[in-house]
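K.L.:
This is a predicted model, with the sequence first.
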Amino acid sequence: MRKKPELLAPAGNMEKLKMAVLYGADAVYLGGKAFGLRALGGNFSLTELKEAVDFAHSHRCRVYVTVNIFPHNSDMEKLPEYLRYLNSIHVDALLVADLGVFMMCRNLIPEMELHISTQANNTNWAAVNAWKALGAKRVVLAREMSLEEIREIRTRCDVDLEMFIHGAMCISYSGRCLLSNYFTGRDSNRGSCAQSCRWKYALVEETRPGQYFPIAEDEQGTYIMNSKDMCLMPYLRDVIESGVDSLKIEGRMKSVHYAASVVKAYRMAIDSYFEDPDHFLVRQEWLDELEKVSHRTYTTGFYYHRPSEKDQIYSRTSYDQTSDFVGLVRAYDEKTGWAVIEQRNHIKEGQEIEVFRPSGPSYRQQIDGMLDMDGFPIHAAPHPQQMFRMKMSYPVTPYTILRRDKEPGSA
């Protein structure tokens, strides 16, 4: 029987971590306040890192911490102390990209499991085997790889392999980019990418400074480096049967709604495959779930073909989604059926909502009554993160998401 691959989810902050864990992740990856590549993703203080590890481990979920910047000399002074701290709180593995950081980890905390980040641009079996020889437990494959290349690496390498299956694609090579540095002074290879590839660009002719010419005729401009998002859900059989050990979702800077919905969709799909591999089919409900969260149009990236102009979005930089996240269950009284809800978007009486639970099927209900926290009737909860009570049609648990269908034409 084929080994079930790990489902690895992003955790940009504590709330996203809890959602990823509760909605079905086997492991989460996250960063501290330094030494990772998502400085703007919220991230975790030293105290929060320990809390995150304790919470995840209490739910049998592993925690991998990113230490995958390409450091300069000034970054190295405080790194040893940080590495020892991560070891002391029982982090399960560290993600590294730089050889110097890797060797520092090997020398200071030799018992720590080390994973080689996609930033290291691992695109061939020789590189993968070299990292294994140095002591790496796992290698994260570059996104710029085909299914056939991944299969060949699997046959030639006896080391854990991890690959991305969902989320944003990078216009540069596995995140190695200097656009952000050039335009804003923020070093993308040290955690401060400004995502300059998503900006709107125009042409300027040198003898006519200040005159901007559109690169293509479009009323909104042209986003020449704006890649579609990766989604391999429709091809999950090929992904699983390629033999990789960990399936990774991108998105530490994405929303709580994204963390919960994408994780649960892939959790259900992976489990369904292993219940009956011979008759596995990707269900429309899983694909629909991935449309409900904020995303760019989906593509398969490099998995089946070299990306072309069809894998870019030239007309806009906005996102699509079919549902709005309107509330989060904070508490539930089984005797009365009333839940305490934290507002996340305008919500009011009469609306039909979908109740999306960490486990079990979703259900729909109409909001027939709402109370403020003092017990007085209200007709709407318009204020950000306003707390209120409402009656639930069926039992829920904390961290259940309430969402409503997005109205056609709404932003």
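P.N.:
Received, thanks.
K.L.:
contacts and neighbour counts: CA atoms only from here.
P.N.:
Noted.
K.L.:
Which residue ranges of this structure form helices?
P.N.:
Chain-ordered helices for the chain, with DSSP state H as the definition, fall at 14-22, 46-58, 79-88, 99-108, 125-134, 147-156, 179-184, 236-241, 256-275, 284-292.
K.L.:
what's the closest of those helices to Pro71?
P.N.:
Using C-alpha to C-alpha as the measure, helix 99-108 is the one of the helices of the chain that comes nearest Pro71, at 8.2 Å.
K.L.:
Just checking the distance from that closest one to the centre of its chain.
P.N.:
Counting by C-alpha atoms, centre = their mean, to the nearest Å, helix 99-108 is centred 27 Å from the centre of its parent chain.
K.L.:
Which of the residues in it are classified as buried?
P.N.:
Of the residues in helix 99-108, Val101, Phe102, Met104, Cys105, Arg106 count as buried by neighbour count, 16 or more other C-alpha atoms under 10 Å.
K.L.:
another structure for you, compare them:
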Amino acid sequence: MIENKPEVLAPAGTMEKLKVAIDYGADAVYIGGDAYGLRSRAGNFSFEEMAEGATYAHAHHAKVYVAANIVAHEGNLEGAGAYFREVRDNGIDAVIVSDPSLIEIAITQAPGLAVHLSTQASATNWETLNFWKDEGLERIVLAREVGLAEIKEIRKHTDIQIEAFVHGAMCIGYSGRCVLSNHMGLRDANRGGCAQNCRWRYDLFEMPTLGEKQTTLGKNQDGEIEDFSMSAVDMSMIEHIPELIDAGVNSLKIEGRMKTVHYVSTVANVYHKAVADYCADPVNYQMDPELVDELWKVAQREMSTGFYFGTPTEDDELFGPRRQQPHYKFIGQVLSYDRDQQIVTVQQRNNFGIGDKIEFYGPNFTHYRQTVTDLTDEWHHDIQRAPHAMQTVHFHCPYPVHPGDFIRAKEVKANVKVTN
């Protein structure tokens, strides 16, 4: 048994996602405040919401960190000291910062507030980690470009906490420092305004000295010209949890503050189970293939291991036909369950109805599958389908599900090969 179990750290773009992430196994969550963060379009938290979130987390033996990782320009530092003191006083466990000036302000003007170095700071060697430890930081979020062998070497030379991304989107810019959005859309990616330009689709041309421009792009299987993007696939290290833990990683970070509750609950659930299973019996641990299947039930791009085992290749870029595609949709959340009548009350999130094959899932990796055989609306009138967002419906369910459990349904799309 491994006693120092690493933390599963999940994203929380809203209060609902914060509570769901913790309910589904996250040991900590990271959120954004109203200032100094890199996700201006996420559901960022007010000070009052921070206090509510911290209270909920601490009641469930979890922690809350606030991202304040912008690259500060002139004028951005005004009020930072007061901001960090408010964050501290509302029960937040740490702030995640990249700019040295904001780090200095947090340490000197908000004593008692732990500071973690953001991945935006590109920490890639043990000398850098020890420098920041000497400055008073508690944890380093490694650059995404650090490989597993490098992490092992880093751990030999420092005892500061190490946090590493293990799942989610990967930025095409080195440690997220990109100016495409600034150049093409006048939106500063390093101050919360990323326009996701790398995800756009482009034509790529060769420009000869004379004559017409010639496309340099290939053709797909239908003979159509393929467009081009600079978009990376997503990261997934679910099959390498033992290597990460044995290398000395203290916190396993999931990307996705903009993602849905379906995504947050599923991914937190999966990584929580993998970590718990390995730490309980590391000698006999074998990864359950169902964990990978579970990850493919939420919307995401294709997946790779990023830089952990070498430099990514063209196979780690989104170009050409998709090799695999998610095939489930999120359809609702359990509000209550009547054990005597075996009736579940559900808040609908996507259209579903009689005849649909559905799957309930809950914390600790519980699953139950059934076909919907009956359906009534909020007033117990018989209906065939539930087409209205957030409507309350009821139907027969022999299995005792629980409030907070989620429901998904398999969705087969035309012209898409679905694999299980």
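P.N.:
Now that the structure is in, tell me what you want to look at. The structure displayed is predicted, hence computed values, not measured ones.
K.L.:
Can you calculate the TM-score here?
P.N.:
Both chains were compared after superposition, and using TM-score structural alignment, normalised by the length of the first structure their TM-score is 0.95; 411 aligned residues with a C-alpha RMSD of 2.1 Å.
K.L.:
thinking again about what came up before, in a markdown table, list the helices of the first structure along with distance to Arg404 of the first structure.
P.N.:
A markdown table is the format used below for these (distance: least, C-alpha to C-alpha, whole Å):
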| stretch | distance to Arg404 of the first structure |
| --- | --- |
| helix 14-22 | 19 |
| helix 46-58 | 29 |
| helix 79-88 | 40 |
| helix 99-108 | 46 |
| helix 125-134 | 45 |
| helix 147-156 | 37 |
| helix 179-184 | 36 |
| helix 236-241 | 28 |
| helix 256-275 | 12 |
| helix 284-292 | 10 |
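K.L.:
among those helices, which is the most enclosed?
P.N.:
Greatest average neighbour count among the helices of the first structure goes to helix 14-22 (a mean of 23), per mean count of other C-alpha atoms under 10 Å.
K.L.:
For that helix, which outside residues touch it?
P.N.:
9-11, 27-28, 44, 48, 52, 55-56, 59, 61, 255-256, 259-260, 263, 358, 399 (C-alpha atoms under 8 Å, 6 or more residues apart in numbering).
K.L.:
next one: stretch 173-186 of the second structure
P.N.:
When contacts are taken as C-alpha under 8 Å, 6+ apart, the neighbours of stretch 173-186 of the second structure outside the stretch itself are 119-122, 143-145, 172, 187-190, 193-198.
K.L.:
Where does it end up in the first structure?
P.N.:
Mapped onto the first structure with TM-score structural alignment as the criterion, stretch 173-186 of the second structure occupies residues 172-185.
K.L.:
same question, stretch 395-409 of the second structure
P.N.:
Equivalent residues of stretch 395-409 of the second structure are located at 390-404 in the first structure, counting by TM-score structural alignment.
K.L.:
Show me which residues of that stretch are buried.
P.N.:
Buried residues in stretch 390-404 of the first structure, counting neighbours by 16+ other C-alpha under 10 Å, are found at Met390, Lys391, Met392, Val396, Thr397, Pro398, Tyr399, Thr400, Ile401, Leu402, Arg403, Arg404.
K.L.:
Between the two ends of it, how far is it?
P.N.:
15 Å (C-alpha to C-alpha, to the nearest Å).
K.L.:
what does stretch 131-139 of the first structure give?
P.N.:
So stretch 131-139 of the first structure: terminal residues 8 Å apart, C-alpha to C-alpha.
K.L.:
how far out from the middle of the chain is it?
P.N.:
From the chain centre to the centre of stretch 131-139 of the first structure is a distance of 24 Å (C-alpha atoms, centre = their mean).
K.L.:
where's the nearest residue to Asp98 of the first structure once chain neighbours are set aside relative to Met163 of the first structure, distance?
P.N.:
In space, Asp98 of the first structure comes closest to Phe70 once its chain neighbours are excluded; the distance is 5.8 Å by C-alpha to C-alpha, 6 or more residues apart in numbering. Taking C-alpha to C-alpha as the measure, Phe70 of the first structure and Met163 of the first structure are separated by 21 Å.
K.L.:
The longest strand anywhere in the first structure: average distance to aligned residues in the second structure?
P.N.:
As far as residue count goes, and with DSSP state E defining each element, the longest strand of the first structure is strand 323-332. Average distance between strand 323-332 of the first structure and its aligned residues in the second structure, after superposition and using mean C-alpha distance after the TM-score superposition for the first structure, equals 1.6 Å.
K.L.:
Which residue range of the second structure does that strand align onto?
P.N.:
Aligned by TM-score structural alignment, strand 323-332 of the first structure corresponds to residues 328-337 of the second structure.
K.L.:
sorry, back to before: you'd agree the residue nearest to Asp98 of the first structure is up against Leu99?
P.N.:
No. Under the criterion of C-alpha atoms under 8 Å, Phe70 of the first structure makes no contact with Leu99, lying 9.3 Å away.
K.L.:
Overlap in contacts, these two.
P.N.:
Common contacts of Phe70 of the first structure and Leu99, defined by C-alpha under 8 Å, 6+ apart, are absent altogether.
K.L.:
follow-up on the earlier one: and the buried residues of helix 99-108 of the first structure as a markdown table, adding distance to Tyr82 of the first structure?
P.N.:
Listed next are these as a markdown table, based on distance: C-alpha to C-alpha, whole Å:
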| residue | distance to Tyr82 of the first structure |
| --- | --- |
| Val101 | 12 |
| Phe102 | 14 |
| Met104 | 12 |
| Cys105 | 10 |
| Arg106 | 14 |
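K.L.:
so which of those comes closest to Gly243 of the first structure?
P.N.:
Here the nearest of those to Gly243 of the first structure, counting by C-alpha to C-alpha, is Phe102; it sits at 25.6 Å.
K.L.:
what sits against that closest one?
P.N.:
With contacts defined as C-alpha under 8 Å, 6+ apart, Phe102 of the first structure is in contact with Val96, Leu114.
K.L.:
could you measure it against Asn68 of the first structure, distance?
P.N.:
In this structure, Phe102 of the first structure lies at 9 Å from Asn68 of the first structure, with C-alpha to C-alpha as the measure.
K.L.:
okay, and the common contacts of these two?
P.N.:
Between them, Phe102 of the first structure and Asn68 share the neighbouring residues Val96, with contact defined by C-alpha under 8 Å, 6+ apart.
K.L.:
Next, count neighbours for the residue nearest to Gly12 of the first structure when sequence neighbours are not counted.
P.N.:
The spatially closest residue to Gly12 of the first structure, leaving aside those adjacent along the chain, is Arg252, at 4.2 Å (C-alpha to C-alpha, 6+ apart). When neighbours are counted by other C-alpha atoms under 10 Å, Arg252 of the first structure registers 24.
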